[in-house]
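>>> Give me a model of this one.
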Amino acid sequence: MYILFEGIDRVGKSTQIERVSTFFDEVIVTKEPGGTKLGQQIRSLILHENPPSSLAELFLFLADRAEHFAKVIIPNRNKLILSDRGYISGMAYALSKNILDEKKLFELNHIAMQGEYPDKIILFEISEEELLRRIDRFTKDNIEQRGVAYLLQVQKIMKKLVISSKIPYLLINASDEMDIITKTIVSFIKDSNGN
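Below is the predicted model:
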């Protein structure tokens, strides 16, 4: 089962993936970008080097996704895969910059993912106040430097994409207590009925 954890920076996805993974056997923990050797190089280019143009950034994310699906997702579909980000993020960030329309972005992602989609999506949402509090505690990468308003716009697009995906999903309030969030996610993953 392939579970996609989505949300903007600083919502607690990585922390919850680490916590949730302890409840299951044979878990593959991965991320986009950066879940493969090539992906690690792409992640560094996008987040820490001189920022590429918007269109180049889109294709770098797609290259990472294609490699990730070929090397990690598809070969491990018989296991539980917990992925920190995926195509929802990729589309949301691209849509926020008006690079391509939603239909074209969906087509490109469909190709990169070889037609394979998550079985469930978990979307973390955060308020402006909480995001400001969390983001000020860390050095900002290239995407975080675009500002809180930009990140909240991306979050709004992510929610729209998740709801319209027709994939079972769970909305998480990132401000909730960590143990409650973990318990809710574990129950969602174990629930065979989905959303």
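>>> going forward, measure contacts between C-alpha atoms and count neighbours the same way
Noted.
>>> for the most centrally placed residue in the chain, what are its contacts?
Closest residue to the average C-alpha location of the chain: Arg85 at 1.7 Å, with CA atoms, centre = their mean. By CA atoms under 8 Å, 6 or more residues apart in numbering, Arg85 lies in contact with 4-7, 31-33.
>>> Would you mind measuring from Ile157 to Asp101?
Ile157 sits 13 Å away from Asp101, going by CA to CA, to the nearest Å.
>>> so what's in contact with these two at the same time?
By CA under 8 Å, 6+ apart, the residues touching both Ile157 and Asp101 are Leu95.
>>> Tell me which of the two has more neighbours.
Neighbour count, other CA atoms under 10 Å: between Ile157 and Asp101, Ile157 has more, with 18 against 11.
>>> Confirm that one sits in a helix?
Yes - under DSSP: H, G, I helix; E, B strand; the rest coil, Ile157 sits within a helix.
>>> quick one: the strands in the protein?
2-6, 27-31, 80-84, 120-125, 169-173 (DSSP state E).
>>> Please tabulate the ones you listed in CSV, including the columns mean neighbour count and distance to Leu152.
Below are those laid out as CSV (neighbours: other CA atoms under 10 Å; distance: least, CA to CA, whole Å):
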stretch, mean neighbour count, distance to Leu152
strand 2-6, 24, 13
strand 27-31, 18, 21
strand 80-84, 23, 18
strand 120-125, 24, 9
strand 169-173, 18, 14
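>>> Sequence B follows; please return its structure for comparison with A:
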Amino acid sequence: MRGLFVTFEGGDGAGKTTQSSRLADWLTEQGRTVVFGREPGGTELGQAIRELLLHGDHVAPRAEALLYAADRAHNVATRVRPALERGDVVVQDRYLDSSVAYQGAGRVLDGQQVRDLSLWASEGLLPDLTVLLDLPADALTHRLAHRGGFDRLESEAADFHERVRAGYLALAAAEPERFLVLDATRAVDELAAEIRERVAALLAD
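The predicted structure is shown next:
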């Protein structure tokens, strides 16, 4: 069996953790070996970087992009590539598209430069499928308020999150074969079923 790399993207509060966990559980039930992770924070080094990025003091935009890339380089080298080479399925909450959307569009850095940095860090590894859970910024703010507590990025102003959303949608439009864009306001079970259907088709190819 060949490996498969599936990533979940979207704004904070869009449901990435819920849907990625559901997919990982379903794949396990199907007899697949699943490596489940997140960025930042999928490794011990990444957890330290995550703490700096999400719960530390101000980080300059370019330094922020470099820290995410450092986390990604280590995560891909030590967890993702070895798993794919074993034929496992890697399901991950966030990957390089997050950097392009958040640091590129959100921080108003050059999106292509941010993408190139991530591709260099990951040695060119792209997901087989990226599930984009699209949620309007006002709905996102409402969900985060009910969840309680905001990290450094979640607490950014509404226009930041609007830019991030627009950045994601632009990425999906540029690579429609890789992205599955779903309305994150739909029922959780409906979304999970559609994601399973797409992943099952990829595994069958």
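>>> Distance to Leu38 of structure 1 added to the strands of structure 1, as CSV?
Converted to CSV, the strands of structure 1 look like this (distance: least, CA to CA, whole Å):
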stretch, distance to Leu38 of structure 1
strand 2-6, 20
strand 27-31, 12
strand 80-84, 17
strand 120-125, 25
strand 169-173, 29
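>>> Give the closest residue to Val186 of structure 1 in space, chain neighbours not counted.
Using CA to CA, 6 or more residues apart in numbering and skipping residues adjacent in sequence, the residue nearest Val186 of structure 1 is Val20, 6.3 Å away.
>>> and that neighbour, how many neighbours?
Val20 of structure 1 has 19 nearby residues by other CA under 10 Å.
>>> just Val188 of structure 2 next, same as before
13.
>>> And it? What does it align with in structure 1?
Taking TM-score structural alignment for the superposition, Val188 of structure 2 sits opposite Met178 in structure 1.
>>> contacting residues for its match?
The neighbourhood of Met178 of structure 1, defined by CA under 8 Å, 6+ apart, consists of Gln16.
>>> Same check on Leu54 of structure 2?
Taking CA under 8 Å, 6+ apart, one finds 151-153 in contact with Leu54 of structure 2.
>>> can you check Phe5 of structure 2 too?
84, 89-92, 127-129.
>>> counterpart of stretch 139-158 of structure 1 in structure 2, which residues?
Counting by TM-score structural alignment, stretch 139-158 of structure 1 sits on residues 149-168 of structure 2.
>>> mind listing what's buried in the matching stretch?
Across stretch 149-168 of structure 2, burial judged by 16 or more other CA atoms under 10 Å covers 154, 160-168.
>>> what's the answer for stretch 67-75 of structure 1, then?
By 16+ other CA under 10 Å, the buried positions in stretch 67-75 of structure 1 come out as 67-70, 72-73.
>>> Distance to Val162 of structure 1 for those - can I get that in TSV?
Below are the buried residues of stretch 67-75 of structure 1 laid out as TSV (distance: CA to CA, whole Å):
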residue	distance to Val162 of structure 1
Glu67	23
His68	20
Phe69	19
Ala70	23
Val72	22
Ile73	19
